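Visitor: requesting a structural model of the entry that follows:
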Amino acid sequence: MLYKGGCHCGKVAFEVEGELGGAVRCNCSICARKAALLWAVPHRNLRLLAWGDDLGRYTFGKGAIAHRFCRSCGIHPFAEDVGDGSERSAYVNINCLDGIDLAAVQIFDFDGRSA
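Guide: Down below sits the predicted model:
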C-alpha cells in the first residue's frame, strides 16, 4: 500500500510503500521526547517529494541513525540508517502519515535506552 505523509507545514513531504503491520514505540532519549511511533521499511521504499533546505538532520550517541526534522515547523517525520548499502532502513513516524487510524495499529515497545 502507498502512504503519503509529511511535516505539519508541508515543506517536508514523502510517500512510503509497504504493509503497515505495526509500529515501534522506542523509549530512547529522543524517541520518548518526540513521542514517535516508528515503522521500519527498506530505505528504497521511502521517496521524498519535498524537502529543500527544510530537512534537518540530528544524530547522537554512536551516530548510526539520522533523525530527520523540518527546520520550519520542527516535526520529525522519519529517521534513517546513515550507512551505505542496500540493507538500509527508514523509520517512518506513523503520526506523520495521512489518514492513519492509529488505534488500529499494533504498537510494540522497544527498550532503546538499554540498546
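Visitor: switch to C-alpha atoms for all contacts and neighbour counts from now on
Guide: Will do.
Visitor: how much space is there between the residue most central in space within the chain and Asn93?
Guide: For the chain, the residue nearest the mean C-alpha position is Phe78 (2.1 Å; C-alpha atoms, centre = their mean). Going from Phe78 to Asn93 by C-alpha to C-alpha, to the nearest Å gives 5 Å.
Visitor: now show me the structure for the sequence below, then we'll compare the two:
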Amino acid sequence: MIQTRHGSCHCGAVKFAVDIDLAPEGQRSPQLRPGPWYATTLRCNCSFCGKTRMWKNHVPSESFRLLQGADHLTHYRFGEGSIDHTFCKTCGVYAFVSASEPAMGGDFYCVNVACLDDVGDDELAAAPIRYEDGANDEWGRSPRVTGHM
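Guide: From the prediction side, this is the model:
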C-alpha cells in the first residue's frame, strides 16, 4: 500500500518525504502510473547503478517532496543528460534522481530505497525487486547474474 515515508542522506542535511509502495506482490495499491517502472523496486547493472548500488523506486513527481537541503545538493548528469543525479555535498549520499520521460508519464523521481529512514528491515526484505540489464541496454530483461546487485 502507498504510504508516506521519510528519507535522508547520511549526515541529515538532505531530507525528503515520498508517497511510495513497498508492499509485496498481491498487497500493493493500484499503480499511480502505468508501466513496469512503478510496479516494483528496481536494481540495475548499468555503469552508474552498478557503482553506486542504487536500489531505486520510481514515483510520480507529485509523490516526492524535498523537505530540506536543496542547498546541500550537487548534481551530476552524463550520457544524454536527461537524468539529474543528486548527491549531498557534505556526506556524498545519493538519495534520489529526477527526470522527465514521456514514455514514463512525464516528470518522476527515483528514490534510493536504502535512504528511507522509517522502513524496517523486514519490510525492506519483503519489497519486490525487478532486475534490469542496463549494462546492455536491455531494461526489460534481467541480467544473467543478479546476486551482486
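Visitor: need the TM-score from the superposition.
Guide: Superposed pair, TM-score by TM-score structural alignment, normalised by the length of the first structure: 0.90. Supporting alignment: 114 aligned residues with a C-alpha RMSD of 1.7 Å.
Visitor: hey, what's in contact with both of Phe78 and Asn93 of the first structure?
Guide: Leu38 (C-alpha atoms under 8 Å, 6 or more residues apart in numbering).
Visitor: ok, Ala40 of the first structure - how many residues close by?
Guide: For Ala40 of the first structure, the neighbour count with other C-alpha atoms under 10 Å is 19.
Visitor: in contact with it, which residues?
Guide: Contacts of Ala40 of the first structure (C-alpha under 8 Å, 6+ apart): Ala23, Ser89, Ala90, Tyr91, Val92.
Visitor: so what does the first one match up with in the second structure?
Guide: Just to be clear, that refers to Ala23 of the first structure. Using TM-score structural alignment, the equivalent of Ala23 of the first structure in the second structure is Thr41.
Visitor: relative to Phe48 of the second structure, how far out is its match?
Guide: For Thr41 of the second structure, the distance to Phe48 of the second structure - C-alpha to C-alpha - is 17 Å.
Visitor: okay, these two: which has more neighbours?
Guide: Thr41 (23 against 14).
Visitor: surely that one touches Ala126?
Guide: No: contact status for Thr41 of the second structure versus Ala126: not in contact, 10.8 Å apart, counting by C-alpha atoms under 8 Å.
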